[in-house]
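J.: let's see this in three dimensions:
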Amino acid sequence: MEYKILSDGGIESRMNIPMRGSADVIVAGGGVAGCAAALEAARHGCSVILFEKSMLLGGLATLGLVNWFVPMDDGKGRQVIFGMAEEFLRLSIKYGYGDVNPGWKNGVYDGKGDPPPRYCSGFSADIFALCLTELLNSAGVELRFDASAADIVTRKENGAVATEGVIIHDKSGFGFYKSKIVVDVTGDADLLYKMGVPTLKRGNYDSYFGKVINMDSIKKALESGNIGNIYRGVSGGHSNLYGHGHPIDMPLFDGTDADDISRYTVSSQIRMLEKLKKDDRLSRDLVQIPGMVNFRATRRLDGDATLRPEDSGIRYDDSIGAICDFDGREYLYEVRYGVLVKTGFDGIITAGRTASGDGYGWDILRVIPPAIITGQAAGLAAAESIKNGNRIWEPDIRKLQSILESEDVKIHNR
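T.: Next up is the predicted model:
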């Protein structure tokens, strides 16, 4: 690599980046949305490479210790979210702790309780991550760990910006991987932003949670016969979804800014340690801390459509999946295909927490079940675009809906 020192102290570099591989679909990011997209595209005959910058799949659900499948029902005893979200939920508790209330059968709650308990479950974060690795590997997805998506290569085509592939940085250096479709599920819309696709950002509250075990929790686990009861939460910052608990004099954190990420991490870890110092050192142990930044939402697509809180109850002809409000009851939504794409930018699609949602609508989209549903739709849209030659923002929406319905995805709430 050749460098030239610039007058402002920076450098100008020139690199020859080798082509290291190719695939029909490249998935940048191995959170649950990325896993769903990769799996769906592979199941529809595409060659798929998934790049994950850490060493575990699952994203915030596993590395971030947000190991909770939030409610997938309408709050009145009727399941709303099915498809790959249901498949992943069942996988998450197949070999580890966690379960859905036994009153839930075939998508309906027939037990006691008013209001009925929600359709949700905790799970073992690490065991679920291992299960995702096995699932994707068995489906033929090429998994590349410790590999960050550094940049995206584009071309001009028919008045649009189109993708050529992705530049990856891993232990072997920089490498170019060619693809027909890129799924940006980095969680921060990194490739969308670098491609010039319109994006929007928001700040994050002070939230950092880990897990401890102590003598009381061990006793509870032994008495209950359930190892899931062994964990207790410990925080370095404990703001909730709505900002309650955020220090009044603390600026919000920008999840796309390297300085803010380091400021957040150092501050959170020191404050967590200060809490632990108050305990008898032989009475407890810190067994898990987040392996990734615990930000809820950082940067997302400004898409052809945007999910907003006031969209509850509206039926959309271009829906690719019915979802629900995880924090409230009876608020039902339909995710429009346009929240995943932007007209004028071909060969790139997103899902999960970088899908286009406004305000609380962003939060509704980013949690585990909707992230999986949008990931499944993105993977299918990628496969169909390759098969049919349509631009990514111009799918045969009826065909997508028909295929998704055949895969047990509920398209409309009514």
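
J.: when you work out contacts or count neighbours from here on, use the C-alpha atoms and nothing else.
T.: Fine.

J.: now the residue lying closest to residue 233 once chain neighbours are set aside: which helix or strand?
T.: Among residues not flanking residue 233 along the chain, residue 211 sits closest, at 4.7 Å (CA to CA, 6 or more residues apart in numbering). Here residue 211 sits within strand 207-214, counting by DSSP states H and E.

J.: and the next helix or strand past that strand?
T.: Taking DSSP H and E, what comes next after strand 207-214 is helix 215-224.

J.: which outside residues touch the helix or strand following that next one?
T.: Counting by DSSP H and E, the next helix or strand C-terminal to helix 215-224 is strand 232-238. For strand 232-238, the surrounding residues in contact (CA atoms under 8 Å, 6 or more residues apart in numbering) are 206-214, 217, 245-246, 267-273.

J.: also this sequence, please, to line up against the first:
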Amino acid sequence: MSVLSSVRLPQWAGTLAVKAAVFIIVMCCALAALLGILVHVQVTDQTVGQARDLALARLTDATQAYEAGDSLLPGAAVDPEGLPTSLRTLAAHGERGTMVADHHGRPSMWAAGPADGGRALAVEVDYAQQARTIEGLDRAILWSSGLAIGATVLVGAFAVTRVARRLHATARVARRISAGDLDARVDDPRVKDLTQPQDEVAAVAVALDTMASSLQSKLLSEQRFTADVAHELRTPLTGLHAAAELLPPGRPTELVRDRVAALRTLTEDLLEISRLDTGRERLEADTEELGALAERVVRGSGTVTEVRVVRDARVETDRRRLERVLGNLVANGHRHGRTPVVLTVDGPVVTVRDHGDGYPEYLVAHGPQRFRTEGGAKGHGLGLTIALGQSEVLGARLEFANAPDGGALARLTLPLAPAPEGTGQD
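T.: The predicted model follows:
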């Protein structure tokens, strides 16, 4: 049996498309912020520099006029109102400087220098136009960055989504192959169209398709070999059985007949497995009372098996195949476990439990494997393999576990028969 667990990403991991979109957004934002800062700093420095040069030039003219005793130009004054305190202090210490500050609600470029008596000679230059230019530039940077990020995210998401869809398609095909569908293929369109560039996803798709083809070929060869061997053995075994029946009574004759019967059973099991492997088995469904069917199976097995019907149910199933499954489970419990062996019917669920050492770890983890036994057990591992294959044909689920208080536990869950119109069925 191939026990499959579909691998799912945890919710916090996200998908490849989400991760790529987040990465693109972060990188675009970082790049836009860096370019915006560089442009803002460059333009601001240039604008402030021009305003500073103009203010210092006017301060020079005002200083010359002040020293010559001429009237000061408009915008120049000694200790004018609104002169920043830090600039006033700088001028009082005999140094010149410039500073941008608000005056009457408008940005101004101030330039100040020393005057007599520890006072400050200052010039005010209107800085409103330059401030509006910088604000407009900042808005343009933000809008253009937003548009660029949006366009980049859309293009990147489209490209990543295409790759993600191809990866998801490849993963779905891989899961189908793991589930036993060896005809599944990716058939990536890029592989067929040689004019398109071949990428890593196409290489993975080709590798997966090649692996599936090789695996299918090997499995088909093994199935044909098993079926051919079993068919070829039937004829000589029939003759050997007939010859054994002609032997005189005695212990040697009983041993020969026992071994011939075991070999015939093994051959029939191999033929049944080969038919199950090919998937050509067809269901002959009918409605059956599960409790009565279970009791009939136990009577036919010739074993001392307790039948417990907790809750009977009508199931739609193939009687012959279901009897084969339950018969194999009961026989396995007596052959490899210890009594008491109990068959319990609880609605559409049938459990068969023995009180032996339980199933081997590999069987619980991976299901029964043909011709594999452990712990010195006798047999070929075919009984449970057939039971699992027949349960799949029935559309039922067969699970193997070990009971907490010891013993092997096989649980078969069958589909319920549809309730007649106008009635309800729990």
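
J.: quick one: TM-score?
T.: The TM-score (TM-score structural alignment, normalised by the length of the first structure) is 0.18; 122 aligned residues with a CA RMSD of 6.9 Å.

J.: coming back round to it: buried subset of the contacts of strand 232-238 of the first structure?
T.: Among the contacts of strand 232-238 of the first structure, those classed as buried by 16 or more other CA atoms under 10 Å are 206-214, 217, 246, 268-269, 271-272.

J.: what's the first helix or strand after the helix ranked longest in the second structure?
T.: As assigned by DSSP state H, the longest helix anywhere in the second structure is helix 16-68. As assigned by DSSP H and E, the chain's next helix or strand after helix 16-68 of the second structure is strand 76-78.

J.: residue 266 of the first structure and residue 33 of the first structure: what is the separation?
T.: 28 Å (CA to CA, to the nearest Å).

J.: looking at these two, which has the bigger crowd around it?
T.: Neighbour count, other CA atoms under 10 Å: between residue 266 of the first structure and residue 33, residue 33 has more, with 38 against 12.

J.: is residue 132 of the first structure in a helix, a strand, or coil?
T.: helix (DSSP: H, G, I helix; E, B strand; the rest coil).

J.: same check, this time on residue 204 of the second structure
T.: helix.

J.: what's near enough to touch it?
T.: Residue 204 of the second structure touches nothing, counting by CA under 8 Å, 6+ apart.

J.: does residue 190 of the first structure really touch residue 199, like I thought?
T.: No: contact between residue 190 of the first structure and residue 199 fails when scored by CA atoms under 8 Å: they sit 9.7 Å apart.

J.: neighbour count for the two, which is higher?
T.: For residue 190 of the first structure versus residue 199, neighbours defined as other CA under 10 Å are more numerous around residue 190 (22 against 18).

J.: can you give me the neighbour number for the residue lying closest to that one once chain neighbours are set aside?
T.: Closest residue in space to residue 190 of the first structure, ignoring its immediate chain neighbours: residue 184 at 7.4 Å, by CA to CA, 6+ apart. Using other CA under 10 Å, residue 184 of the first structure has 30 other residues around it.

J.: was I right to think residue 184 of the first structure contacts residue 27?
T.: Yes: using CA under 8 Å, residue 184 of the first structure makes contact with residue 27 at a distance of 6.4 Å.

J.: what's in contact with the host helix or strand of residue 110 of the second structure?
T.: Assigned by DSSP H and E, residue 110 of the second structure falls within strand 106-114. With CA under 8 Å, 6+ apart as the test, strand 106-114 of the second structure has contacts from 51-52, 55-56, 59, 83, 87-88, 90-102, 120-128, 131.

J.: could you redo the last one with a cut-off of 6 Å?
T.: 55-56, 91-92, 94-102, 120-128 (CA atoms under 6 Å, 6 or more residues apart in numbering).

J.: for whatever helix or strand comes next after it, packing partners?
T.: Tracing the chain C-terminally past strand 106-114 of the second structure and defining elements by DSSP H and E, one meets strand 120-126 next. When contacts are defined as 3 or more CA pairs under 6 Å, 6 or more residues apart in numbering; DSSP states H and E, strand 120-126 of the second structure packs onto strand 76-78, strand 106-114.

J.: strand 120-126 of the second structure versus strand 106-114: what angle between them?
T.: Following axes from the mean of the first three to the mean of the last three CA atoms, to 10 degrees, one obtains 150 degrees for the angle between strand 120-126 of the second structure and strand 106-114.

J.: so which bits of the helix or strand containing residue 376 of the first structure are buried?
T.: Element membership of residue 376 of the first structure, judged by DSSP H and E, is helix 368-388. Across helix 368-388 of the first structure, burial judged by 16+ other CA under 10 Å covers 368-386.

J.: no further questions, thank you.
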